[in-house]
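Undergrad: coordinates only, no sequence provided:
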């Protein structure tokens, strides 16, 4: 993307922060400035480009069509610049100390672990600790530098960046379906056993979509799980039906331990979020890993 003559490049990080934070107050907290400054910088950028980048409401902002195009073009460029700056900083100072991260068990095993090994090869003086689990930690108290969360963040004040999206699949074991039958419509799920994944905000209420048709279902449950590993174990044991992220369900579908049902119906997409501890300063080791990890994910895709 060519740089438009006279464009103030300082407005671009503000633009990305507003997209990822979803609101002016959250973007200001992330950048360590006032909400007024964020608003002025965005207005300056929109005036220079001659287009509206955001639809504004009282609480949230959403990208316009032009804003979505601009975001897709800008994000890789700024990530590359940040990566270059982090690499220079790392070369000058050599990343040292300890980098502590936490992520859900499946994401840690399937995605994050290999990335950390590759990152560790580049920074041999850096000690890396990966803690797995779905529990949202007190990052400051536990000394966590970066947390990865899948789905939707309950706390809108968290400083976070969305890294990717994933589909949600409806899953059950072959044994359960053989005993209780395979649902052919989402409405039938209300009569089936459901396994609750407790980190979700509304784990018993789901809205399915097929074309223009919507079906909202209230589930009934006896079993609960607070981790992806235990959720999988309960499903494989025939406890009922539940939802899994596509990246989590792939291996189980391949081996036949679990079966995807109602394939022609879709559920809302979830997101992979990187969550930062409170505070304005982001350590160089965190900035360096995030720049590396974004490139790592893009290469994998």
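TA: It's in. Values in this document were obtained by computation on a predicted structure and should not be read as measured data. Numbering: from 1, shown residues only.

Undergrad: only C-alpha atoms from now on, for both contacts and neighbour counts.
TA: Noted.

Undergrad: and for residue 72, the neighbour number?
TA: 10 (other CA atoms under 10 Å).

Undergrad: wait, a strand at it?
TA: No - read with DSSP: H, G, I helix; E, B strand; the rest coil, residue 72 is helix and lies in no strand.

Undergrad: what about the nearest residue to residue 108 once chain neighbours are set aside, how many neighbours?
TA: Leaving aside its sequence neighbours, residue 108 sits nearest to residue 132 (CA to CA, 6 or more residues apart in numbering; 6.3 Å). Residues lying near residue 132 (other CA under 10 Å) number 18.

Undergrad: roughly how far does residue 132 sit from residue 228?
TA: Distance from residue 132 to residue 228, counting by CA to CA, to the nearest Å: 10 Å.

Undergrad: any shared contact partners between the two?
TA: Counting by CA atoms under 8 Å, 6 or more residues apart in numbering, the contacts common to residue 132 and residue 228 are 104-105.

Undergrad: contact partners for the residue nearest to residue 108?
TA: Neighbouring residues of residue 132 by CA under 8 Å, 6+ apart: 102-105, 108.

Undergrad: what separation do you get for the closest residue to residue 205 other than its chain neighbours and residue 207?
TA: Spatial nearest neighbour of residue 205, chain neighbours left out: residue 218 (4.7 Å); criterion: CA to CA, 6+ apart. In this view, residue 218 and residue 207 are 9 Å apart by CA to CA.

Undergrad: the strands in the stretch 101-250 of the chain, which residues?
TA: Along the stretch 101-250 of the chain, counting by DSSP state E, counting those that start in this stretch, strands occupy 126-132, 146-151, 159-166, 168-172, 193-197, 205-210, 213-218, 220-225, 242-245.

Undergrad: pasting the second one now:
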């Protein structure tokens, strides 16, 4: 590293016209710059500059050496500028993962809109209900429900939603609590849901169920629910888009699910990551509204 530093300083000395001017331009002392030049000439075993009190000129060996040192500085300046420009506008590859449900309803729409604003952005989206190792899979950003216990990851809470236990209106009217339960792959073997009244928060209700069918993806589970095969949980922002579905307990609600953005960048995350997190956070705020809002409004009246 000292050798590269000495070569860079030598190029600055030549271009500045003197050791003093080079030191001023680099914010170093004259003695430091002079010492590096002396060490460089000693290690090379040649004189690079001929110096008088008024001027300096390159030796023949110095001219050839300077040409190569200048290339070194030019390359460093180019790399520096490229790095700065990469943080000015989202561009290039970014790998994002989330669960199946969040990918299709939240992440993909947000990133799709972002691509229209930044056509140089090249997202790669990975849908998985199993939390993937970001470092092993070279993933830049993960959107997950709940905080992570992985200390190596940076995480930011970007919003929340509530699940709604629901089924078709026919199932709700005719089977109610005896309806079969349709579970997602990630749900536990024993189903217990804890409900709180939307208005009377001291009023609690617990729901127990045995799983009659388990699906390996959210959309498969949703398809089963929509077919009338039983009841299951659906995010509130999707439930509101499904008029054929009805809540099993319309005056009660489940606890909220916090949504987090996780990334492996301990210091300043790339602009691609920051921009995508902001877009997904905005999309989540658009999709979600407080559960039981309509009920609260009717109670207020």
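TA: Arrived safely, thanks for sending. Since this is a predicted model, take the numbers as computed values, not measurements.

Undergrad: please verify my assumption that the residue nearest to residue 205 of the first structure contacts residue 206.
TA: Yes - at 6.8 Å, residue 218 of the first structure and residue 206 qualify as touching, with contact defined as CA atoms under 8 Å.

Undergrad: now which residue in the second structure aligns to residue 142 of the first structure?
TA: Structural alignment (TM-score structural alignment) places residue 142 of the first structure against residue 137 in the second structure.

Undergrad: now do the contacts for the nearest residue to residue 140 of the first structure once chain neighbours are set aside.
TA: Leaving out its chain neighbours, the residue that sits closest to residue 140 of the first structure by CA to CA, 6+ apart is residue 277, at 6.4 Å. Residues counted as contacts of residue 277 of the first structure (CA under 8 Å, 6+ apart) are 139-140, 144-146, 158-159.

Undergrad: so what does the helix or strand hosting residue 88 of the first structure touch, helix or strand wise?
TA: Assessed by DSSP states H and E, residue 88 of the first structure sits inside helix 65-93. Under the contact criterion of 3 or more CA pairs under 8 Å, 6 or more residues apart in numbering; DSSP states H and E, helix 65-93 of the first structure touches helix 11-21, helix 284-300.

Undergrad: can I get those helices in TSV including distance to residue 273 of the first structure and mean neighbour count?
TA: Below are those laid out as TSV (distance: least, CA to CA, whole Å; neighbours: other CA atoms under 10 Å):
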stretch	distance to residue 273 of the first structure	mean neighbour count
helix 11-21	10	20
helix 284-300	11	17
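
Undergrad: which of those helices sits closest to residue 88 of the first structure?
TA: Of all those, it is helix 284-300 that lies closest to residue 88 of the first structure, at 9.8 Å by CA to CA.

Undergrad: just give the number of residues close to residue 103 of the second structure.
TA: 22.

Undergrad: that one -> the first structure?
TA: In the first structure, the residue paired with residue 103 of the second structure is residue 108, using TM-score structural alignment.

Undergrad: then residue 194 of the second structure?
TA: Match for residue 194 of the second structure (TM-score structural alignment): residue 207.

Undergrad: skipping its backbone neighbours, what lies nearest that match in space?
TA: residue 216 (4.2 Å).

Undergrad: check contacts around the aligned partner of that neighbour in the second structure.
TA: When the second structure is aligned by TM-score structural alignment, residue 216 of the first structure is paired with residue 206. Residue 206 of the second structure makes contact with 192-195, according to CA under 8 Å, 6+ apart.

Undergrad: and what of residue 264 of the first structure?
TA: Applying CA under 8 Å, 6+ apart, the residues near residue 264 of the first structure are residue 210.

Undergrad: map it onto the second structure.
TA: In the second structure, the residue matched to residue 264 of the first structure (TM-score structural alignment) is residue 251.

Undergrad: one more: residue 124 of the first structure?
TA: The alignment partner of residue 124 of the first structure in the second structure, by TM-score structural alignment, is residue 119.

Undergrad: who touches that match in this structure?
TA: residue 91.

Undergrad: how much space between the closest residue to residue 193 of the second structure other than its chain neighbours and residue 191 of the second structure?
TA: Excluding its sequence neighbours, the residue lying closest to residue 193 of the second structure (CA to CA, 6+ apart) is residue 207, at 5.0 Å. Counting by CA to CA, the gap from residue 207 of the second structure to residue 191 of the second structure is 8 Å.
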